[in-house]
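J.: sequence unknown, structure follows:
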């Protein structure tokens, strides 16, 4: 059963949405300067608690005693500070990356503040970064100083180690927790990863944050069993974008997969949380399929 944050029962699976916006985040700086009549950006700027205020797409997943971070983008530090207020201090046990773009990986340096510390040596314990080889190839050069290093000369950096998976692999976060990787088109010539997880507690959650199209094998994998929840990319309500789904495409995918609950993510400032697009409202009403706009700080428990 899906529960919201008000429950006092210890959940078997908890998801915190750290970010539900695009690479530029919301509010958009250019929009604030050039379009003061935008119904979203000025409101998001004026109200730090606004559900229109969106950081880079990211999830925090707590499952079987493990805390897993999906993506660590440019806005990670801000996202984790907001989450800290509501969800208590924590250390991250593993990171999984969807791809190597800035909005998914440029916060890796800030992981030093959320790593486990060895109680004897007082040094950071190495944190596993799970990704496909193509993502490692894109990220490794930018953050080479974080991998296979030790603290030297008083320099304090994150201590990270690569863990490589293949497309469709079930890769281990811990002996009790596994994720499955799905290749997704993120434009015509770029492949990102989506993930399936939750099987350890009898749930099936799909996270497809950066996708323009889903291949036949990945779609068949998603359809193998009912989805309890789907997080899916939806950059614009109707405008076509070459590397992201828009709302029309996202709803078409949702109709195919028929998850018990769906959440839109990666949303631009064209989405107003307080006034959802008519297309979304009509879809929910006529199809009787539950679809919501995610928001930063949203907490889901089962």
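T.: Yep, it's here. Being a predicted model, the structure only gives us computed values, none of them experimental.
J.: CA only for contacts and neighbour counts going forward, please
T.: OK.
J.: mind listing the strands for the stretch 151-300 of the chain?
T.: In the stretch 151-300 of the chain, the segments counted as strands under DSSP state E, counting those that start in this stretch are 160-165, 170-174, 177-185, 191-197, 205-208, 229-233, 262-265, 291-293, 299-301.
J.: now the ones you listed as a markdown table including mean neighbour count?
T.: Output for the strands of the stretch 151-300 of the chain, formatted as a markdown table (neighbours: other CA atoms under 10 Å):
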| stretch | mean neighbour count |
| --- | --- |
| strand 160-165 | 18 |
| strand 170-174 | 16 |
| strand 177-185 | 22 |
| strand 191-197 | 24 |
| strand 205-208 | 23 |
| strand 229-233 | 25 |
| strand 262-265 | 24 |
| strand 291-293 | 19 |
| strand 299-301 | 20 |
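J.: Can you tell me the centre-most residue of the protein?
T.: Centroid-nearest residue in the chain: residue 58, 2.7 Å away (criterion: CA atoms, centre = their mean).
J.: of all the strands of the stretch 151-300 of the chain, which lies closest to residue 81?
T.: strand 299-301 (15.2 Å; CA to CA).
J.: what packs against that closest one?
T.: Contact partners of strand 299-301 among helices and strands, from 3 or more CA pairs under 8 Å, 6 or more residues apart in numbering; DSSP states H and E: strand 13-19.
J.: packing partners for the strand it packs on?
T.: Using 3+ CA pairs under 8 Å, 6+ apart: strand 13-19 touches strand 58-63, helix 76-87, strand 299-301.
J.: Could you say which of the ones you listed is packed most deeply?
T.: strand 58-63 (a mean of 23; mean count of other CA atoms under 10 Å).
J.: What is that one packed up against?
T.: By 3+ CA pairs under 8 Å, 6+ apart, strand 58-63 packs against strand 13-19, strand 66-70.
J.: Quickly compare those strands and say which is most buried.
T.: strand 13-19 (a mean of 24).
J.: Can you give me the first-to-last residue distance of stretch 70-82?
T.: This stretch, stretch 70-82, spans 16 Å end to end (CA to CA, to the nearest Å).
J.: residue contacts, the nearest residue in space to residue 92 that is not next to it in sequence?
T.: With CA to CA, 6 or more residues apart in numbering as the criterion, residue 92 has its nearest non-adjacent residue at 5.2 Å, and that residue is residue 67. Contacts for residue 67 (CA atoms under 8 Å, 6 or more residues apart in numbering) come out as 60, 61, 91, 92, 93, 94.
J.: Max pairwise distance over those: which two?
T.: 61 and 91 (11.9 Å).
J.: Run a quick neighbour tally on residue 121.
T.: By other CA atoms under 10 Å, 8 other residues sit near residue 121.
J.: Just put the helices and strands packed on strand 13-19 in TSV and tack on distance to residue 280.
T.: Listed next are the helices and strands packed on strand 13-19 as TSV, based on distance: least, CA to CA, whole Å:
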stretch	distance to residue 280
strand 58-63	22
helix 76-87	27
strand 299-301	21
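J.: let's bring in a second model and compare:
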């Protein structure tokens, strides 16, 4: 069975969204953008965020916007100049075609993408920000945990043995080998606290 490309966003920070226009390199080539869009799953908060104005930067219909810069890194301040309405006589430019699909930031409201069920896992990315990570897989359970500093008790329960059962694979954000950080877990906190809560014995080195 062949599945088309699907993308699930964790949050709207630059490291999560600023590569979206490059998706066009794996989409069918069409100089006029006459192709089926790629599904992007994200929360309403991420869609509405004014910080990056995602929908404005990556419009799903080229008839209202065009790309004038590509192939190099642009500062956040320049992004408002990347897309603008086409004027009469302007050429159509190729950009990624995206289909925005809103999901809930609630582990009781899973969604399905390409036949795979995803369970949303809200985590704290600093005490003032919620990042959305995911649990997926039926026969083998995988938890993808990006940009986390603390686990709310409900999320911690969902990925524990007593919640969804033993994880087969945990992909976990870990910023530094030593010390600590205010918006990310670091290796000492992961080894001394989190693995034990998941039912994994701490490995002595």
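T.: Alright, I've got the coordinates. Just so it is clear, the model here is predicted, and its values are computed rather than measured.
J.: re earlier: can you redo the strands of the stretch 151-300 of structure 1 as JSON lines, where the extra columns are distance to residue 16 of structure 1?
T.: Formatted as JSON lines, the strands of the stretch 151-300 of structure 1 follow (distance: least, CA to CA, whole Å):
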{"stretch": "strand 160-165", "distance to residue 16 of structure 1": "23"}
{"stretch": "strand 170-174", "distance to residue 16 of structure 1": "18"}
{"stretch": "strand 177-185", "distance to residue 16 of structure 1": "17"}
{"stretch": "strand 191-197", "distance to residue 16 of structure 1": "14"}
{"stretch": "strand 205-208", "distance to residue 16 of structure 1": "13"}
{"stretch": "strand 229-233", "distance to residue 16 of structure 1": "12"}
{"stretch": "strand 262-265", "distance to residue 16 of structure 1": "12"}
{"stretch": "strand 291-293", "distance to residue 16 of structure 1": "14"}
{"stretch": "strand 299-301", "distance to residue 16 of structure 1": "4"}
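J.: quick one: which of the ones you listed is nearest residue 126 of structure 1?
T.: That would be strand 160-165 among those, by CA to CA, at 5.1 Å.
J.: Contacts only, for the closest residue to residue 151 of structure 1 other than its chain neighbours.
T.: Closest residue to residue 151 of structure 1 apart from its sequence neighbours, by CA to CA, 6+ apart: residue 157 at 7.2 Å. Contacts for residue 157 of structure 1 (CA under 8 Å, 6+ apart) come out as 109, 112, 146, 151.
J.: from those, which single one is nearest residue 252 of structure 1?
T.: residue 109 (37.4 Å).
J.: Not counting residues beside it along the chain, what's closest to the closest one?
T.: Nearest non-adjacent residue to residue 109 of structure 1, counting by CA to CA, 6+ apart: residue 158, 6.0 Å away.
J.: about what we covered before: turn the helices and strands packed on strand 58-63 of structure 1 into CSV, columns for distance to residue 241 of structure 1.
T.: Rendered in CSV, the data for those read as follows (distance: least, CA to CA, whole Å):
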stretch, distance to residue 241 of structure 1
strand 13-19, 20
strand 66-70, 23
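J.: picking up where we left off before, out of the contacts of residue 157 of structure 1, list just those in helices.
T.: When DSSP state H is applied, the contacts of residue 157 of structure 1 are split such that none fall in helices.
J.: Kindly indicate which of these lies nearest residue 232 of structure 1.
T.: Of those, the one sitting nearest to residue 232 of structure 1 (CA to CA) turns out to be residue 109, at 26.7 Å.
J.: corresponding residue for residue 38 of structure 2 in structure 1?
T.: Aligned counterpart of residue 38 of structure 2 in structure 1: residue 127 (TM-score structural alignment).
J.: So what's the residue count around that match?
T.: Residue 127 of structure 1 has 22 neighbours, counted by other CA under 10 Å.
J.: next one: residue 51 of structure 2
T.: Neighbour tally, residue 51 of structure 2, other CA under 10 Å: 11.
J.: Make sure it is indeed in a helix.
T.: No - counting by DSSP: H, G, I helix; E, B strand; the rest coil, residue 51 of structure 2 is not part of a helix but coil.
J.: rewinding a little: please report how far the residue nearest to the centre of structure 1 lies from residue 18 of structure 1.
T.: Taking CA to CA, one finds residue 58 of structure 1 at 5 Å from residue 18 of structure 1.
J.: Equivalent analysis for residue 131 of structure 1, please.
T.: Applying CA to CA to residue 131 of structure 1 and residue 18 of structure 1 gives a distance of 19 Å.
J.: ok so, going back, distance to residue 234 of structure 1 added to the contacts of residue 67 of structure 1, as a markdown table?
T.: A markdown table is the format used below for the contacts of residue 67 of structure 1 (distance: CA to CA, whole Å):
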| residue | distance to residue 234 of structure 1 |
| --- | --- |
| 60 | 20 |
| 61 | 21 |
| 91 | 30 |
| 92 | 27 |
| 93 | 29 |
| 94 | 26 |
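J.: Give the aligned equivalent of residue 197 of structure 2 in structure 1.
T.: Aligned partner of residue 197 of structure 2 by TM-score structural alignment: residue 256.
J.: Of the contacts of residue 157 of structure 1, which qualify as buried by neighbour count?
T.: With neighbours counted by 16 or more other CA atoms under 10 Å, the contacts of residue 157 of structure 1 contain buried members at 109, 112, 146.
J.: Can you find the partner of residue 182 of structure 2 in structure 1?
T.: By TM-score structural alignment, residue 182 of structure 2 lines up with residue 242.
J.: Pretty sure residue 189 is one of the things that match touches, is it not?
T.: No - checked against CA atoms under 8 Å, the pair residue 242 of structure 1 and residue 189 is beyond contact range at 10.4 Å.
J.: Between the two, which has more neighbouring residues?
T.: The neighbour comparison of residue 242 of structure 1 against residue 189 (other CA under 10 Å) goes to residue 242, with 12 against 7.
J.: can you tell me which residues contact that one?
T.: 187, 188, 212.
J.: Tell me which of the residues you listed you also see in structure 2.
T.: By both residues aligned by TM-score structural alignment, their matches' CA atoms under 8 Å, the contacts of residue 242 of structure 1 still in contact after alignment to structure 2 are 187, 212.
J.: So which of the contacts of residue 242 of structure 1 wins on neighbours?
T.: Busiest of the contacts of residue 242 of structure 1 [other CA under 10 Å] is residue 212, holding 26 neighbours.
J.: pretty sure that residue contacts residue 247?
T.: No - taking contacts as CA under 8 Å, residue 212 of structure 1 lies outside contact range of residue 247: 11.2 Å.
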